[in-house]
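**Q** structure for this input, please:
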Amino acid sequence: MTRLTDLPGEVTSLVAAIVEALDLPLPSVEDADEAKHYRVLEKRAEDVIVGLSMLLKFASEMPVAEATVYVRDWTKRHPITYTPFRSDQTEAEG
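**A** Below you'll find the model as predicted:
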């Protein structure tokens, strides 16, 4: 198996952008936060799919770096809007 650091730099950057887009903190146990978490994850996953699909479809015209910029830019458009879960809080604290 190839280590991530053995990948070309632009591919490593794209993979990192994808991980950053999809690696969201868990939501608090509130139903509203769980729904918001799901929605952010869903929107970011859709954007990653679009970026990767464009890269595959237009590989000769679209550099990997452009797909990376697309994923990062669209990730910023869907910020975390929920309260993340905190394991250091007791049930009484919320």
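**Q** rest of the way, CA atoms for contacts and neighbours
**A** Will do.
**Q** which parts of the strand or helix carrying Asp47 are buried?
**A** For Asp47, the host element (DSSP states H and E) is helix 31-57. Neighbour-count burial for helix 31-57 flags 33-34, 36-37, 40-41, 43-45, 47-48, 51-52, 54-55 (criterion: 16 or more other Cα atoms under 10 Å).
**Q** which neighbouring elements make contact with it?
**A** Packing partners of helix 31-57 (3 or more Cα pairs under 8 Å, 6 or more residues apart in numbering; DSSP states H and E): helix 9-22, helix 64-76.
**Q** compare with the first, here's sequence two:
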Amino acid sequence: MTSAGCGVNGREMLPADVTDLLSAIVEALDIPMPSIEDADERKHYRLLERRATDVRIAWRSLLRHPSHPDLHYDAAYIRTCTAEQPVTYTAYEPDRAGGEG
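**A** Have a look, this model is predicted:
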């Protein structure tokens, strides 16, 4: 039996603000693979690079001010940056990647 507030196997759940920040990071970096076109591959690389920079900025801010963390603010910052940099390339589609049919 687990005590109140404990998760699976007796481990505590992550705090909501930590989960929010981690979710924002995954949303920013989990972008679709590009098509095999060179232009799409370049756009994919550039987008991933920009989004990783935004995540790094949020982490750096958090590490510089560890006594005043505001993880919800950092998550919102990452989400705002992500929304400003949408996927603009053609995503890879296995059915259209050269198969006959």
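**Q** quick check, nearest of the buried residues of helix 31-57 of structure 1 to Ala65 of structure 1?
**A** Ranked by distance to Ala65 of structure 1 (Cα to Cα), the buried residues of helix 31-57 of structure 1 are led by Leu55 at 9.8 Å.
**Q** identify the residues contacting that closest one.
**A** Leu55 of structure 1 makes contact with 62-64, 67 under the criterion Cα atoms under 8 Å, 6 or more residues apart in numbering.
**Q** same check on Leu48 of structure 2?
**A** 29, 31.
**Q** counterpart of it over in structure 1?
**A** If you follow Leu48 of structure 2 across to structure 1 using TM-score structural alignment, you land on Leu41.
**Q** also Ala76 of structure 2?
**A** So, by TM-score structural alignment, Ala76 of structure 2 is matched to Val69.
**Q** what's the burial count for its match?
**A** Counted by other Cα atoms under 10 Å, the residues lying close to Val69 of structure 1 total 15.
**Q** ditto for Gly9 of structure 1
**A** 13.
**Q** who's in contact with the nearest residue to Tyr70 of structure 1 once chain neighbours are set aside?
**A** Leaving aside its sequence neighbours, Tyr70 of structure 1 sits nearest to Gly51 (Cα to Cα, 6 or more residues apart in numbering; 6.3 Å). By Cα under 8 Å, 6+ apart, Gly51 of structure 1 lies in contact with 67-68, 70-71.
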